[in-house]
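Trainee: Dropping the sequence and predicted coords here.
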Amino acid sequence: MPAPEDLPGQMASTAPEGFRSGFACFVGRPNAGKSTLTNALVGSKIAIASSKPQTTRHAIRGIVHRADAQLVLIDTPGLHKPRTLLGERLNDLVRGTWTEVDVIGVCLPANQKIGPGDTYLVGEIANLPRKPMLVAVATKSDLVGPQRMAEHLMAISALEEKLGIRWEHIVPVSAVGDDQLDVLADTLVSLLPEGPPLYPEGEITDEPEETLVAELIREVALEGVRDELPHSITVVVEEMNLREGRPAEKPLLDVFASMVVERDSQKGIIIGHKGERLRDIGAAARHQIEALLGTPVYLDLRVKVLKEWQRDAKHLNRLGF
């Protein structure tokens, strides 16, 4: 992570006294609500959310602007048992991020019992040489009643003695129900160091638009596909430019993108019968891109086969992993 003085747009002279700024990330099992929580706090969709495990593949920063603070949330991949070189690189990215943030929010869904995956994850954080402060986030509070929530909070508290950690706070939240998000934001901000803003006012992410567009396309492609296919899909935006010769009041953004899979059989699944699935993906992705960028979009979407790209260092380097 760059040092604050290296970050673009630092506004050292504009920070009021007592202003706080820093980094936090959410961790948790697949489908624990990490990306949904990040998007809810940022107030805009900058991280893709899916029920498929290992959906997130990049450390994407979302920026929360407040009068008293600037909170930079990093949405990271989930820690998992790697089966490929890609998996190993993603785990390295996760552990590297953990050592550099000020606060880690551990997402523990209230509608699920704390299991071995949760204790493994928290145990890994406990073993870090430099330990960030920890906040337990009881996500999906809207799905349980008071009795179940009380049991869940007691189980979360018990992890302190079991794993030798210390929760700075335990906060129940519902990103979907917009319940206690303000409390969570206040909690995270209270744990940040004092310092100037790191990004200009109004900037919600430092990710290139091409990366966000590629991730939106991949999110749409992931829905409804077979269990073994999600890990094999990545998306590359080949070209993205405003079309020349259009009047200023009627812009059109041309996006040329490729969905990359590992086998010809996977290409067939993505394309679907007579190209129906590919057309559906293109239409849904185009609407999401237009909502993100606020510009009408022409999306040219293709499917390419790059054999065993998850296991090939050259392919991974070329694809940005």
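Mentor: The structure has been received and is ready for your questions.

Trainee: switch to C-alpha atoms for all contacts and neighbour counts from now on
Mentor: Will do.

Trainee: And the strands in the protein, which stretches?
Mentor: With DSSP state E as the criterion, the chain has strands at 20-28, 60-65, 69-75, 103-107, 133-138, 167-172, 234-242, 253-261, 297-305.

Trainee: could you say what helices and strands the third one packs with?
Mentor: Read it as strand 69-75. Counting contacts by 3 or more Cα pairs under 8 Å, 6 or more residues apart in numbering; DSSP states H and E, strand 69-75 is packed against strand 20-28, helix 34-42, strand 60-65, helix 181-190.

Trainee: and of those, who's closest to residue 256?
Mentor: Across the helices and strands packed on strand 69-75, residue 256 has its closest neighbour in strand 60-65 (22.1 Å, Cα to Cα).

Trainee: which residues in the stretch 201-321 of the chain form helices?
Mentor: Remark: helices assigned in the stretch 201-321 of the chain by DSSP state H, counting those that start in this stretch are 209-222, 264-271, 276-293, 313-318.

Trainee: ranking these by burial, who's on top?
Mentor: helix 209-222 (a mean of 22; mean count of other Cα atoms under 10 Å).

Trainee: any idea how far that one is from the chain center?
Mentor: 12 Å (Cα atoms, centre = their mean, to the nearest Å).

Trainee: Tabulate the helices of the stretch 201-321 of the chain (JSON lines), appending distance to residue 199.
Mentor: Below are the helices of the stretch 201-321 of the chain laid out as JSON lines (distance: least, Cα to Cα, whole Å):
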{"stretch": "helix 209-222", "distance to residue 199": "17"}
{"stretch": "helix 264-271", "distance to residue 199": "39"}
{"stretch": "helix 276-293", "distance to residue 199": "19"}
{"stretch": "helix 313-318", "distance to residue 199": "28"}
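
Trainee: What is the neighbour count of the nearest residue to residue 43 once chain neighbours are set aside?
Mentor: Of all residues not flanking residue 43 in the chain, residue 64 sits nearest, at 8.0 Å (Cα to Cα, 6 or more residues apart in numbering). Residue 64 is flanked by 25 other residues according to other Cα atoms under 10 Å.

Trainee: dropping in the other structure now:
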Amino acid sequence: MSQPPPAAHHAGHVAVIGRPNVGKSTLVNALVGANVSIVSNRPQTTRHRLLGIASVPGGQLVLVDTPGLHREGGRLASSALNRVLNRAARGALEGVDAAALVVEAGRWDEEDALAYDTLRASGLPVVLVVNQVDRVADKASLLPYLQRINEGREFAALHPVSALKRTGLDALVASLLAQLPEQPPLYGEDEITDRSQRFLAGELVREQLMRQLGAELPYATTVEIESFTEEPSPKAGVMYRIGAVIWVEREGQKAIVIGKGGTRLRDIGKRARERMEQLFDAKVFLQTWVRVREGWSDDESALRSLGYGDS
């Protein structure tokens, strides 16, 4: 008796696009099954292009997590940092096979329209992901909302989901795979990101800055990993010794990050170290410093030296 042909395997790159703070990184983490992208309640948490690799039955999604697209104008939006972030978001469309446009359930504003127009101009198939449906108390209001944003626009598929609660994701995965070419996996099944542990360490420190400081966090704050070495550990097998510099633009910002008696900086370092040990599955010794570099967020050469604009 002849065997049925094997099921087709689909693999390719999907750009995850949307305005700031709609849950793009939470969605990528949920699909990958690991926290490869940092998340917080602050807009523009994601500042670098990052690949999250989701290997699933029948295919592999290589998800390109990007900074949120926003309109130019205003002091922050016109800074060199924000110009770099917008270029990174738009650059994510190069060489991808499809796009997921992520919006917040019940909301569609000019920045959502900007993201949609950018995607349609690219000619990519666009899957609309309506995220955070768990926050909508009146579920009956979703249908007219979906009809309104679908009118006059072309989507390959439309999926209401909750990335946080991980609901609606199976159907979304099936729709995304359908947009991808038939080909073998692009990465090994055990790979979850293209970024190095050194890069992820810096992001985990920055994540804790955003979570611990909240509204107090100076916008012009970034993290540079100054040293990253590996050494044997009698108990854990391996230990990473990491030195992280937190850059701000003014002395007053430095005081905010350090906190009274250094308590805030110690707490940031402790929580970041715990997250690193969980992700790296190794012992971590982390040292942190706060330093001042005036005007770095509006200096493109300084941004390049700090890793902004790197693919």
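Mentor: It's in. Computed from a predicted model, the values in this text were never measured in an experiment.

Trainee: What does the superposition give as a TM-score?
Mentor: Overlay of the two chains. TM-score (TM-score structural alignment, normalised by the length of structure 2): 0.90; 297 aligned residues with a Cα RMSD of 1.7 Å.

Trainee: what's the matching residue for the residue nearest to residue 43 of structure 1 over in structure 2?
Mentor: In structure 2, the residue paired with residue 64 of structure 1 is residue 54, using TM-score structural alignment.

Trainee: and what of residue 289 of structure 1?
Mentor: Using TM-score structural alignment, residue 289 of structure 1 lines up with residue 276 in structure 2.

Trainee: what's the nearest residue to that match if we skip its chain neighbours?
Mentor: residue 201 (6.5 Å).

Trainee: Structure 1: which residue goes with that neighbour?
Mentor: In structure 1, residue 201 of structure 2 lands on residue 213 (TM-score structural alignment).

Trainee: ok, the residue nearest to residue 43 of structure 1 touching residue 74?
Mentor: No. Residue 64 of structure 1 lies out of contact with residue 74 (Cα atoms under 8 Å); the separation is 11.0 Å.

Trainee: that older thread, isn't the match of residue 64 of structure 1 up against residue 35?
Mentor: No. With contact defined as Cα under 8 Å, residue 54 of structure 2 does not count as touching residue 35 (11.9 Å).

Trainee: residues in contact with the residue positioned nearest the centre of structure 1?
Mentor: In structure 1, the centroid-proximal residue (Cα atoms, centre = their mean) is residue 75; its distance is 3.4 Å. Contact analysis of residue 75 of structure 1 by Cα atoms under 8 Å, 6 or more residues apart in numbering lists 25-26, 34-35, 38, 47, 56, 58-62.

Trainee: One more pass at 10 Å, please.
Mentor: 24-27, 34-39, 46-48, 56-62, 94, 97 (Cα atoms under 10 Å, 6 or more residues apart in numbering).

Trainee: Quick check: the aligned residue for it in structure 2?
Mentor: Using TM-score structural alignment, residue 75 of structure 1 lines up with residue 65 in structure 2.

Trainee: before we move on, what about residue 48 of structure 1?
Mentor: Using TM-score structural alignment, residue 48 of structure 1 pairs with residue 38 in structure 2.

Trainee: isn't its match right up against residue 200?
Mentor: Yes. Contact criterion Cα atoms under 10 Å: residue 38 of structure 2 and residue 200 qualify, at 8.9 Å.

Trainee: Now do the shared contacts for the two.
Mentor: Common neighbours of residue 38 of structure 2 and residue 200 (Cα under 10 Å, 6+ apart) are residue 206.

Trainee: Give the burial count for the aligned residue in structure 2 for residue 104 of structure 1, as a bare number.
Mentor: Using TM-score structural alignment, the equivalent of residue 104 of structure 1 in structure 2 is residue 99. For residue 99 of structure 2, the tally of surrounding residues (other Cα under 10 Å) stands at 27.

Trainee: Residue 146 of structure 2 pairs with which position in structure 1?
Mentor: Using TM-score structural alignment, residue 146 of structure 2 pairs with residue 153 in structure 1.

Trainee: Now for its match: which residues touch it?
Mentor: 108, 110, 136-138, 170-172.

Trainee: State the distance from it to residue 313 of structure 1.
Mentor: Separation of residue 153 of structure 1 from residue 313 of structure 1 (Cα to Cα, to the nearest Å): 43 Å.

Trainee: hang on, the earlier thing: what sits against the match of residue 48 of structure 1?
Mentor: Residue 38 of structure 2 neighbours (Cα under 10 Å, 6+ apart): 25-26, 29, 45-47, 200, 203-208, 210.

Trainee: where's it relative to residue 202 of structure 2, distance?
Mentor: Counting by Cα to Cα, the gap from residue 38 of structure 2 to residue 202 of structure 2 is 10 Å.

Trainee: now residue 242 of structure 2
Mentor: Applying Cα to Cα to residue 242 of structure 2 and residue 202 of structure 2 gives a distance of 10 Å.

Trainee: what is in contact with those two at once?
Mentor: Residues within reach of residue 242 of structure 2 and of residue 202 at once, by Cα under 10 Å, 6+ apart, are 225-226.

Trainee: My understanding was that residue 231 of structure 1 contacts residue 310; is that so?
Mentor: Yes. At 8.4 Å, residue 231 of structure 1 counts as touching residue 310 under the criterion of Cα under 10 Å.

Trainee: Can you give me the neighbour number for the counterpart of residue 114 of structure 1 in structure 2?
Mentor: Using TM-score structural alignment, the partner of residue 114 of structure 1 in structure 2 is residue 108. Neighbourhood size, residue 108 of structure 2 [other Cα under 10 Å]: 13.

Trainee: which residues touch the closest residue to residue 108 of structure 2 other than its chain neighbours?
Mentor: Spatial nearest neighbour of residue 108 of structure 2, chain neighbours left out: residue 149 (7.4 Å); criterion: Cα to Cα, 6+ apart. Residues in contact with residue 149 of structure 2 (Cα under 10 Å, 6+ apart) are 106-108, 113, 128.

Trainee: Adding distance to residue 153 of structure 2, write those residues out as a markdown table.
Mentor: As requested, the contacts of residue 149 of structure 2 are arranged in a markdown table below (distance: Cα to Cα, whole Å):
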| residue | distance to residue 153 of structure 2 |
| --- | --- |
| 106 | 17 |
| 107 | 16 |
| 108 | 13 |
| 113 | 10 |
| 128 | 10 |
